[in-house]
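*Asks:* can't give you the sequence, but here's the structure:
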């Protein structure tokens, strides 16, 4: 089966399973979404949503965040992975946003902010500004490989491969659908590919054998 044929079938399955795609990170503005996405690196969305209420009560605008000491920010996010580094980045990013006059949907600008990489910028562009983007994290990268949609060795190439397989107007929902599917049916570890609704037919026999040995 061609990649394009697989992608079409997988897209139909994902649309049926997840007709709506709410953003799993709690937020009330472009800025609070950006902060939540930054915090989610190497941390579960559930943990981020447990931590952000207290953080946003103290500072839910760049101006308020820039006024906090790094130590205060770190104390508020201490349960988050990489809290010391993230606290420094949150303070620096807030200062940059204030100096620039606010957030705006500009790729170069967003990716110039402290702690904001391409994936984080992509989430903000897609889920707040509604601009077509396909954020790819390690989870989507893994599923794309399992399903035979990409042989890429890095998330950057996987993003390009997936963008080529699905229409631009589906990108913003598709990346969330894949994340939701991974959480419900396709975990990273101890996964029986033969019992998975997609892996069972989309994964190669070689891939199934390799993961069975893990």
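*Replies:* Everything's here; your move. Everything quoted here is computed from the prediction, not taken from an experiment. Numbering: from 1, shown residues only.
*Asks:* going forward, measure contacts and count neighbours with C-alpha atoms only.
*Replies:* Noted.
*Asks:* Residue 74: what's it in contact with?
*Replies:* By C-alpha atoms under 8 Å, 6 or more residues apart in numbering, the contact set of residue 74 is 83, 84, 86, 87.
*Asks:* Can you name the residues in contact with the helix or strand hosting the third one?
*Replies:* Using DSSP states H and E, the element containing residue 86 is helix 83-100. With contact meaning C-alpha under 8 Å, 6+ apart, helix 83-100 is reached by 35, 38-39, 62-63, 65-66, 68-71, 73-74, 77-78, 103, 113-115.
*Asks:* quick one: which of those residues sit in strands?
*Replies:* Among these, no member falls in strands (criterion: DSSP state E).
*Asks:* Let me see the ranges of the helices in this protein.
*Replies:* 3-17, 30-39, 45-58, 62-66, 70-76, 83-100, 107-111, 118-127, 138-146, 155-165, 171-185, 199-202, 205-212 (DSSP state H).
*Asks:* Put together TSV for those helices, with distance to residue 23 on each row.
*Replies:* What follows is the helices of the chain, written out as TSV (distance: least, C-alpha to C-alpha, whole Å):
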stretch	distance to residue 23
helix 3-17	16
helix 30-39	9
helix 45-58	10
helix 62-66	21
helix 70-76	23
helix 83-100	21
helix 107-111	19
helix 118-127	7
helix 138-146	16
helix 155-165	19
helix 171-185	8
helix 199-202	25
helix 205-212	30
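*Asks:* In addition, the following structure is provided for comparison:
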């Protein structure tokens, strides 16, 4: 492996923006290679999804699934998790980073869901963001995944892919989010979050992007993509 590949993260925004004419082909090719544009978090209800997404902050989906499997088997409603109490909840999620803060937020969120929302997960951004531990990204995931709303949750993978390919360049998560929503065709917007996150997780990786296996290599504006063709 070359020295450039070892040390270059390839996260610098490209010098050129992906042309408008290439945006639709970009998503058509992702759609042709990603059969199931869905979250890898395991859940069976909107409430379970909300809790899993709160837990996923600065944690992998795999680690969250390991914790929520046993948790949801015994407590998968606001009332049941609230009954566990903060200490009881910690026993199930202590393998996840920041579990102390997350347990506190989840208990508060469960209490608010019971008191203010009849134990149902709300379907609007303001109501979701008012819940403890729910920021803009978490709200976007729930609105998109659970309710099919055309939102874009920009995580580390999507921020990298958007900047690297020229699809949506920006120095902040919010700037990238707004550009993505503006540029993505209406018929792809609901699934775009998962297309991009899965592409970033398995192909357009941070240090060693697998450009040789990339379905959107022709459209991608990453100026160093030729260096990674053999990966």
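*Replies:* Alright, I've got the coordinates. Not measured: the values here are computed from a predicted model.
*Asks:* closest one to residue 192 of the first structure among the helices of the first structure?
*Replies:* Closest approach to residue 192 of the first structure among the helices of the first structure (C-alpha to C-alpha): helix 205-212, 7.0 Å.
*Asks:* Work out the gap between the closest one and the centre of the chain.
*Replies:* In terms of C-alpha atoms, centre = their mean, to the nearest Å, the gap separating the centre of helix 205-212 of the first structure from the centre of its chain is 26 Å.
*Asks:* Ok, stretch 187-198 of the second structure next?
*Replies:* 10 Å.
*Asks:* Over to stretch 198-209 of the second structure?
*Replies:* Distance, centroid of stretch 198-209 of the second structure to centroid of chain: 14 Å (C-alpha atoms, centre = their mean).
*Asks:* that older thread, out of the contacts of residue 74 of the first structure, which ones does the second structure keep as well?
*Replies:* Here is what carries over to the second structure from the contacts of residue 74 of the first structure, by both residues aligned by TM-score structural alignment, their matches' C-alpha atoms under 8 Å: 83, 84, 87.
*Asks:* Roughly how far does the alignment partner in the second structure of the first one sit from residue 54 of the second structure?
*Replies:* Think residue 83 of the first structure. Here residue 83 of the first structure is matched to residue 99 in the second structure, going by TM-score structural alignment. According to C-alpha to C-alpha, to the nearest Å, residue 99 of the second structure and residue 54 of the second structure sit 10 Å apart.
*Asks:* Same drill for these two, tell me which one is more crowded.
*Replies:* Neighbour tally, residue 99 of the second structure and residue 54, criterion other C-alpha atoms under 10 Å: the higher count belongs to residue 54, 23 against 17.
*Asks:* Quick one: residues contacting the most centrally placed residue in the second structure.
*Replies:* The centroid of the second structure falls nearest to residue 155 when counting by C-alpha atoms, centre = their mean (5.0 Å). Shown in contact with residue 155 of the second structure (C-alpha under 8 Å, 6+ apart): 137, 173, 197.
*Asks:* Identify the residue nearest the residue mapped onto the last one from the first structure in space, chain neighbours excluded?
*Replies:* Spelled out, that is residue 197 of the second structure. Superposed on the first structure with TM-score structural alignment, residue 197 of the second structure falls opposite residue 179. Nearest residue to residue 179 of the first structure in three dimensions, chain neighbours excluded: residue 140, at 6.5 Å (C-alpha to C-alpha, 6 or more residues apart in numbering).
*Asks:* go on, residue 40 of the first structure?
*Replies:* Once flanking residues are discounted, residue 40 of the first structure sits nearest to residue 48: 6.1 Å by C-alpha to C-alpha, 6+ apart.
*Asks:* Wait, that neighbour touches residue 80, no?
*Replies:* Yes - with contacts counted by C-alpha atoms under 8 Å, residue 48 of the first structure reaches residue 80, the gap being 7.1 Å.
*Asks:* Between the two, which is the more surrounded one?
*Replies:* Neighbours were counted for residue 48 of the first structure and for residue 80 using other C-alpha under 10 Å; residue 48 has more, 24 against 20.
*Asks:* Fine by me, we can end here.
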